[in-house]
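Participant: mind folding the following:
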Amino acid sequence: MPQTLDAVAVRTWCSLALDGLGRDREGIDAVNVYPVADGDTGTNLYLTVESAHQAVEAVFAAYTGLPRTELPGTQTPGTQTSGTELPGTQTPETADVIRAMAHGALIGARGNSGTILSQLLRGMAEVLTERGTDLAGALRRAAESAYEAVAHPVEGTVLTVATAAAEAAGTAAGKAPGDAAAVASAAYAGARRALEETPGQLAVLGRAGVVDAGGWGLVTVLGALAQTLSGEVPAVRHEAHPPLDPHSCPADRAEGAGPAFEVIYLLEAGDEAVARLRGRLDALGDSLVVVGGDGLWNVHVHVDDAGAAVEAGVEAGRPYRIRITHFGAQPEPREQVQRAVVAVVPGEGLAGLCAEAGATSVLARPGEPPASGELVDAIRRAHAREVVLLPNDAELRHTAAVAVEQARAEGVRVALIPTRAAVQGLAALAVHAPDRRFDEDVVAMTAAAGATRYAELAVAERQSWTTAGICQAGDVLGLIDGDVAVIGQDLAGTAKAVLDRMLAAGGELVTLVLAAGTPADLAPGVEAHVREAHLAVDTVVYDGGNQGSPLLIGVE
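Facilitator: As a prediction, the model looks like this:
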């Protein structure tokens, strides 16, 4: 195993941390009583690290000759990556991987705990990108930056655990300079000791008889780091306290009723605007955490006036990926149905179409692929004994598989149909018949998806090599089954050329899904071309909303 935190080690650490949080998630959720007893700290930490893991894997994919995946959050909304860039080396730079891990955690941070963890990782990245061997210094900067990000730090929380880990790491570095494994192991041991002391430091934890949930999550992450650098699984792991039902926690387990809403959003803004925003949000509520920098921030706050919190963000800059959660809000009980479909869609238009067909949709915006936890949540919301999952994206196959396994562990019968595009999902949904036997329905939907060829248009952002030749910035690319097949100068001409190629092999139905803002004459012009050039082929047109591609095409 590696003794230094190089690129491969960071990747391993991220993977082990995700696995560890997956194992500990339920236990961490069960002891979550501070700052709000909503039982989701473990889940939020898992989703945060999952986003970091996806960002790291994207960097490695770019350096191994695979089609380049833009780092989540770095792609301009409404644009598409064009073609495959030739990698310069086979292994990414360590600094690139560390920054990707921190950036992925920042844009995917969930809840109070996930937001703080993202800042801890950012603090580490600040040091490790400059001094890759100074792990103790990185942990010290992580703890300092986390304290700076929290408006009103409280001892007995993850902040205390982070500080203890940094102090233990510093002591170990003094005794064994350059021994990263010893430093990481000491940090883990120091964090674990501090975690066990949290019930005596924070009254709400003591009354509930539990440790701090966020601190437990950090111990798991540091345990993964120690395992990565030492090659040894930590001998002592924190044992979970008896599970608690977060929705029936006694009143004395939470410090008062607290604000009604949790508000989280990403914010593009300058430092001065964010400083003013901190003051405004601090006056509106509590549990304020603002993390990030270099123009991109993750804002988390608990408030009674969610609208005012969002408006403050609008005044400071450009907020997006806004999430508002009403604490204590429980869905109305309803009878479980026999079968449901969950589909990932690229825009609001198709989400509405899926809703009309009775399917539960998960929105995947450009550069923001859903995490496995979001897919599991959608499966739960479907409230069915049997669920068919349509990922509608080849890049989501692993994420979807993880979600399926978790849902199956919860007792839901789930079938994953490996749809690679939204138009394949529409074809599968069109033949869905809940009155059929489950296996028969899945076979019919799979056959319909498999019989649908798919294409999309994209606009090249830069000069690049593609399977159809060299494209220039601004060229319109026609991708058939994921590969660039046509390089054109305008949307209409490229769409017609793509359809001519696809229909040369036959077809009876063309499906067009247009993005918002697409020229009004695009669909009529393409429909007319299909009627004139390809007899007996029908065309249907759907509004896709703010999807990434100007046009999605399906041929059945």
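Participant: CA atoms for contacts and neighbours, from now on please.
Facilitator: OK.
Participant: determine the longest helix present in this structure.
Facilitator: helix 7-30 (DSSP state H).
Participant: what about that helix, distance to the chain center?
Facilitator: In terms of CA atoms, centre = their mean, to the nearest Å, the centre of helix 7-30 is found 15 Å from the chain centre.
Participant: kindly report the same for stretch 483-501.
Facilitator: Worked out by CA atoms, centre = their mean, stretch 483-501 lies 32 Å from the chain centre.
Participant: for Leu202, the count of nearby residues, please.
Facilitator: Neighbour count for Leu202, taken as other CA atoms under 10 Å: 17.
Participant: Proceed likewise with the subsequent sequence, for comparison:
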Amino acid sequence: MISTVIRTCFPAAAKVVADRAEEINKLNVFPVPDGDTGTNMSLTLGTVVREVEALPASASMEDVSKAITHGSLMGARGNSGVITSQILRGLAEGLCDAKDPAHATPADVAHAFRRGVKVAFKAVRKPVEGTILTVLRDVSAKADQLEKNKGLGWREMLDALVVEAYESVARTPELLPVLKENGVVDSGAFGFAVFFEAFVNAATGKAGELTDFKTTVDAKADVSSKVAIELNDDWEGSEFRYCNEFLFKAEKDFDVDASLAHLATLGDCELIVGSYPDFKVHVHSNEPNRVLEYMLQFGQVYEVFIHNMDMESHDRTAKIAADQAAEAEKADEPRKPLGFVAVAAGSGEEEILRSLGVDVVVSGGQTMNPSTADILAAIESANAESVIVLPGNGNIRMAAEAAATACEDAHVAVVPTKTVLQGFSAMFVVDPEGTLEDNVEAMTEAIAGVRGGEVTTAVRDSQAADGTPIHDGDVMGIQDDSIDVVGSDVTQVTLELINKMQAEEEGDALTILAGQDMDDEAFEALVAAIEEAQPDLEVDPHRGEQPLYPVIFSIE
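Facilitator: I've put the predicted structure just below:
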């Protein structure tokens, strides 16, 4: 079901934006350099996640669309958040028109983007080229073009649209002079591309490495090559100091167009979005009291947020200066002989990796694969003469190897870990005094005896390794990329998968990580059930906090 795909993938994509919010903030120079675009987009998406997750399992696409529309409107923060809310509303409304609610076709995707463009551009009185709206329009135009390719599936289409999104982001400095002057791409546009890529990766389970189109890695590299964030403490983006945003409950006969025209006389970046009687109002002004007094004539104002953008701009500059000073200080430090970079999807995984000696952890995993540029930056950040990279996923190995080849400042090797748990085992055998070659050999040997298992939920119909049919919403137990167990309960599927793996080859120790969707009580009950079913197996439980996979484990 399309609705199930959205409900499953939206939270994962929102988390990626939240994880990268500060990176997006640093790009923020338009309409004012207040450094809050990533935060505002993340807060907006987070409200949607809460509304979508509150829906019953039987919710239709219409129900999901209403939740997205209401959640994004109520949670929209800042100019970027309000515009994002309208993009999400349009896309969701467009998907409601799909002829088959079970499967989206390329025509459905193209229609959804056309609807997104219509709704988002209608909300903005003075659209500016080189912003999130430009990227949305470019992606929609690409979707229209790809729709004509009758041999193209929706997964291939989405992958190609991700590439177009990043390529459009890379073009934003050529369209908006303030971006070029500050050495950045548009922050809102970049945030949209990040969200869209993470959503597509969650929906398709792919690494984003394409065959028929330019790869996502290459498109991201185009963006990275145009970003060299500079200090900018000039208040040139707007003559208005305060960002005013609030929810508005309108009385009858409320005239949106007339109110927008009046708000334009009080400031700029004026937006009124929503539908009677519920609206979100946003405007930059120097006199917030006049904005509120005017709107109070026509209804009730609530949840008012007033931000001093001048102060926020100075804070952004100070943060960038502090980061650059820290990087310079680190560059002056002597390089260590051997460093380690690993990829992890959850905060718990990252904490464990760092405790084992990993210097830099890159955010990523099965459905949010980091690019070659991301891994290369992490390698350089490790500040070591030799660096070992642990990709933690088969889909990330190629990007890791490409980064290793591209690095000119250090000797780099990749230990081909397929799971983060193999990374744990690899780090246990590290000899800090050993050579790069000796450590790679020992670590590769260590992971050879680690068998991995994962439990997740199907987002489309398929079949297991033995031919058992899999339906959308089923719980799957996966061993080394093979779907070996299918059921309806996470605990039951986990136990069956462990029992099967133990029957095939008995192990002595099991390390298990709870995902963000499994609470402590359920995790403790699962661990107790495993210990009862496998009394000879030593169980080592931890919080991994990985998305989409409530349980991952390894047996050695």
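Participant: show me what the longest helix of structure 1 is packed against.
Facilitator: helix 41-62, helix 94-108, helix 213-230 (3 or more CA pairs under 8 Å, 6 or more residues apart in numbering; DSSP states H and E).
Participant: just to check, Asp36 of structure 2 is in contact with Asn25?
Facilitator: Yes. Counting by CA atoms under 8 Å, Asp36 of structure 2 does reach Asn25; the two are 5.1 Å apart.
Participant: name the residue in these two with the higher neighbour count.
Facilitator: Asp36 (29 against 22).
Participant: would you mind measuring from the closest residue to Ile498 of structure 2 other than its chain neighbours to Ala525 of structure 2?
Facilitator: Nearest residue to Ile498 of structure 2 in three dimensions, chain neighbours excluded: Gly453, at 7.8 Å (CA to CA, 6 or more residues apart in numbering). Distance of Gly453 of structure 2 to Ala525 of structure 2, given as CA to CA, to the nearest Å: 18 Å.
Participant: picking up where we left off before, where's the residue nearest to Ile498 of structure 2, which helix or strand?
Facilitator: Taking DSSP states H and E as the definition, Gly453 of structure 2 sits inside strand 451-457.
Participant: relative to structure 1, which residues correspond to that strand?
Facilitator: On structure 1, no counterpart of strand 451-457 of structure 2 exists by TM-score structural alignment.
Participant: check which element follows that strand along the chain.
Facilitator: strand 462-463.
Participant: buried by neighbour count: which residues of stretch 195-204 of structure 1 qualify?
Facilitator: By 16 or more other CA atoms under 10 Å, the buried positions in stretch 195-204 of structure 1 come out as 195-199, 201-204.
Participant: now swap in stretch 81-92 of structure 2 and tell me
Facilitator: 81-92.
Participant: closest to Asp144 of structure 2 out of those?
Facilitator: Distances from Asp144 of structure 2 to those, taken as CA to CA, are shortest for Leu91 (14.4 Å).
Participant: where does that closest one land in three-state SS?
Facilitator: helix (DSSP: H, G, I helix; E, B strand; the rest coil).
Participant: aligned partner of it in structure 1?
Facilitator: By TM-score structural alignment, Leu91 of structure 2 lines up with Met124.
Participant: what's that match in contact with, if anything?
Facilitator: Counting by CA atoms under 8 Å, 6 or more residues apart in numbering, Met124 of structure 1 touches 135, 138-139, 141-142.
Participant: now do 6 Å
Facilitator: 138-139, 142 (CA atoms under 6 Å, 6 or more residues apart in numbering).
Participant: alignment lookup: Cys106 of structure 1 to structure 2.
Facilitator: If you look again at residue 106 of structure 1, you'll see it is Leu, not Cys. Per TM-score structural alignment, Leu106 of structure 1 is aligned with Leu73.
Participant: how about its match: what's its closest non-neighbour residue?
Facilitator: Counting by CA to CA, 6+ apart, the residue nearest Leu73 of structure 2 is Ser85, at 5.9 Å.
Participant: the helix or strand where the one you found lies vs structure 1, average distance?
Facilitator: If you go by DSSP H and E, Ser85 of structure 2 is part of helix 78-95. Following the fit onto structure 1, the mean deviation recorded for helix 78-95 of structure 2 is 1.0 Å by mean CA distance after the TM-score superposition for structure 1.
Participant: now the angle between helix 78-95 and the helix or strand following that helix, please.
Facilitator: The first helix or strand that comes after helix 78-95 of structure 2 along the chain, using DSSP H and E, is helix 106-123. Interaxial angle, helix 106-123 of structure 2 versus helix 78-95 (axes from the mean of the first three to the mean of the last three CA atoms, to 10 degrees): 140 degrees.
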